[in-house]
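[1] Task: produce atomic coordinates for the following.
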Amino acid sequence: MKLVLFDVDGTISDSQAQICAAMDYGFTELGLPVPPRAAILSIVGLSLPEAVARLVPDQPPAVQDRIVAYYKQSYMAHRKVEPAPLYPGAAELLHRLAAREDIFLGVATGKSRRGLEALIAHHGLEGLFFTRQVADDHPSKPHPAMVEAALAETGVAPGAAVMIGDTSYDIEMGRAAGVATIGVAWGYHPVADLVAAGAGRLVADFAALEAALEEFLGESA
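    So this is what the prediction gives:
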C-alpha cells in the first residue's frame, strides 16, 4: 500500500477569498493595518496562531490571540454563507484515487478539524480520506508531525508516500518526514518558492498531477 497525502487550502480548495476576508476582519476590528493580500497568502498552510504571529510579530500575544479569535468568527460566518469552492478537477481526481485498492488517501492541513469536516461534508468527500491530520493535533507546518502521524496510522513506509501541496511549508514538511513531494502551481506560493523548498516534482494542473502520481505509484510498487 502507498500513501497519497494532500494539503487542502490552495491545493484542493480555493479558499483565498474567505481567508483574506477573515484576516481583514480580525485586523480591522482591532484598528490595526490590514496586511497586504500577498502577505496573507504567504502564510496559508501554517496553523492559525503561527500565521498571525508571522504577520504581526511586533504585537503582544494577547493581541495576536484576539486577531485569531476574530478570524475564526469571520471565517465560520463566511463558510456558512459561501463555502470555499474546490478547484476544477479536484473532486474527480480524489474520487478516482480513493477507488484504488493500492493506496491510502489522506490530508495534512493547517485547517482545524471542524473546518476540514465542514469542507468535506459540503463537497461530498465523505469516506475518501483514510487519514486526516489537522492543526488541532500537531505543531504547525513545516514540522513533519502530520506526515509522520499519517505514516504511523497507515503503516506505510516513507519511501511509499507522497505529500502534495501548494506551499513551501508542505514541501518542507514532506521532505522532513522523508516522503516524496509534489508541488502544485495553482496555489498560493510562487513556483519559485516550491523549487527553493526542494519539491521533487512540479505540476501545472490536475491532469499533470494524476500523471505524476501514476508514475510515483509505479516507481514505489
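[2] make it CA atoms for all contacts and neighbour counts henceforth
    Fine.
[3] Going along the chain, name the helices of the chain.
    Along the chain, counting by DSSP state H, helices occupy 16-29, 37-42, 48-55, 61-81, 90-99, 113-122, 145-154, 168-176, 191-197, 206-219.
[4] and for comparison, fold this next one:
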Amino acid sequence: MPAYRTAVFDLDGTLLDTLEDLHLSTNAALAARDMPTHTIDDVRRFVGNGIKLLIHRAVPAGTDAATEAAVYEDFCAHYAAHCEDHTGPYQGIPELLAHLRAAGVTLAVVSNKGDFAVQELVARQFPGAFDAVLGENEAAGIRKKPAPDMVRAALKRMGATPEGMVYIGDSEVDVQTAANAGCPCVSCTWGFRSVDELLAAGATTLVDTPAELERVLLGLDASAAR
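    Purely as a prediction, here's the structure:
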C-alpha cells in the first residue's frame, strides 16, 4: 500500500522546469515599457506567489499601478504564446506520476500560476495524469497559496478527503500551504529554492530526486528523505 492516498503537487519548480520561459516573458514585458530587465536568478526569487506579484517585484520601485497592470497584461500575452518554448518535466517526473497512478494514488496540481497557463501546460505535458488541476482563480473566491483554499478545492473536485494526503512543492510558499492545509509536506530540492532556504522556511522532509520522492510517497523507503 502507498504511504499516501492523495498527492497534491505544486507545478513550477516541482513538476516542470519553467524558469527560462518565465524569465524571458518577464523581460519581454519589461522591455516593451523600456524598463530594466532582470537576470534569471532574479526571476527565480520573484516567482512563487503568482504572476501579479512576479510583475510587482520585477517592475522598478515606484511604478504606478496603471503601468504595472500594463506590464502584467504584456507578460500574460507573451507567456501564453511562449510558455512551452523551453519548458519541460524534470527528469524522472513522468515515470513518478505513472507509478503513483498505477499504485492507486489520487493526483492533483495546484499552482499560483495563471489558470490559463496551468491548464495548457498540464494538459500538454502530462495528458491524463491528474485528477484535478487548478491554477490561480481568486476571482472565483479561491485564495491562492499559501492559503489552503486551492488544496481544498482540489480535494472537492476529486471527491477526496484530507486524510492520507501529502503536499509536494519546492518553495517556502509550499511549506506554508501544507501547514495551512494541515497535511505533511515533502520539499523538492531540484526546484527554485535552495536547501538552506527550504530549511529556513520550516521544511522537514526533503528529497533530491523524483526517484527518492517516489520511494517516500509509496512507502518503499522512508530513509530516502532527509
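[5] quick one on the thing from earlier: and among the helices of the first structure, the most buried is which?
    Of all these, helix 168-176 carries the top mean neighbour count, a mean of 25, counting by mean count of other Cα atoms under 10 Å.
[6] I'd like the distance between the corresponding residue of the second structure for residue 149 of the first structure and residue 64 of the second structure.
    In the second structure, the residue paired with residue 149 of the first structure according to TM-score structural alignment is residue 153. Residue 153 of the second structure sits 34 Å away from residue 64 of the second structure, going by Cα to Cα, to the nearest Å.
[7] ok, now residue 19 of the second structure?
    Distance of residue 19 of the second structure to residue 64 of the second structure, given as Cα to Cα: 26 Å.
[8] returning to what we had before: any chance of TSV for the helices of the first structure, columns distance to residue 135 of the first structure?
    Below are the helices of the first structure laid out as TSV (distance: least, Cα to Cα, whole Å):
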stretch	distance to residue 135 of the first structure
helix 16-29	16
helix 37-42	17
helix 48-55	8
helix 61-81	14
helix 90-99	21
helix 113-122	7
helix 145-154	8
helix 168-176	13
helix 191-197	21
helix 206-219	25
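[9] quick one, which of these is nearest to residue 1 of the first structure?
    Closest approach to residue 1 of the first structure among those (Cα to Cα): helix 145-154, 8.7 Å.
[10] name the helices or strands packed onto the closest one?
    On a contact count with 3 or more Cα pairs under 8 Å, 6 or more residues apart in numbering; DSSP states H and E, helix 145-154 of the first structure meets strand 2-6, strand 103-108, strand 131-133.
[11] Work out the gap between it and the centre of the chain.
    Chain-centre distance of helix 145-154 of the first structure: 15 Å, with Cα atoms, centre = their mean, to the nearest Å.
[12] Next, the angle strand 2-6 makes with that helix.
    Going by axes from the mean of the first three to the mean of the last three Cα atoms, to 10 degrees, helix 145-154 of the first structure is angled at 150 degrees with respect to strand 2-6.
[13] what sits up against helix 145-154 of the first structure?
    For helix 145-154 of the first structure, the surrounding residues in contact (Cα atoms under 8 Å, 6 or more residues apart in numbering) are 3, 5, 104, 106, 108, 131-134, 138-139, 157-158, 161, 163, 173-174, 177.
[14] Could you do stretch 186-199 of the second structure as well?
    By Cα under 8 Å, 6+ apart, stretch 186-199 of the second structure touches 12-14, 17, 44-45, 166-172, 174-175, 203-209, 213.
[15] what's the span of stretch 122-129 of the second structure, first residue to last?
    Stretch 122-129 of the second structure: ends 8 Å apart by Cα to Cα.
[16] Can you tell me what residue 92 of the first structure aligns to in the second structure?
    Alignment note (TM-score structural alignment): residue 92 of the first structure maps to residue 95 of the second structure.
[17] Then residue 139 of the first structure?
    Using TM-score structural alignment as the criterion, residue 139 of the first structure maps onto residue 143 of the second structure.
[18] I'd guessed that match sits against residue 137; true?
    Yes: counting by Cα atoms under 8 Å, residue 143 of the second structure does reach residue 137; the two are 7.3 Å apart.
[19] and the helices and strands packed on helix 145-154 of the first structure as a markdown table, adding mean neighbour count?
    Formatted as a markdown table, those follow (neighbours: other Cα atoms under 10 Å):
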| stretch | mean neighbour count |
| --- | --- |
| strand 2-6 | 25 |
| strand 103-108 | 24 |
| strand 131-133 | 21 |
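[20] ok, residue 38 of the second structure touching residue 27?
    Yes: Residue 38 of the second structure lies in contact with residue 27 (Cα under 8 Å); the separation is 6.6 Å.
[21] related to what we said a few turns ago, quick one: which of the helices and strands packed on helix 145-154 of the first structure is nearest residue 216 of the first structure?
    strand 2-6 (9.7 Å).
[22] And that closest one against the second structure, how far off on average?
    Compared with the second structure after fitting, strand 2-6 of the first structure deviates on average by 1.0 Å (mean Cα distance after the TM-score superposition for the first structure).
[23] What range does that strand cover in the second structure?
    Strand 2-6 of the first structure maps onto residues 5-9 of the second structure, going by TM-score structural alignment.
[24] Check stretch 163-171 of the first structure too.
    Aligned using TM-score structural alignment, stretch 163-171 of the first structure spans residues 167-175 in the second structure.
[25] Quick check: which of the helices and strands packed on helix 145-154 of the first structure is nearest to residue 143 of the first structure?
    strand 103-108 (11.4 Å).
[26] Tell me the spacing between the residue lying farthest from the centre of the second structure and residue 41 of the second structure.
    Most distant from the centre of the second structure: residue 34, at 29.6 Å, with distances by Cα atoms, centre = their mean. Taking Cα to Cα as the measure, residue 34 of the second structure falls 21 Å from residue 41 of the second structure.
[27] and what of residue 144 of the second structure?
    For residue 144 of the second structure, the distance to residue 41 of the second structure - Cα to Cα - is 24 Å.
[28] With that, I have no additional questions.
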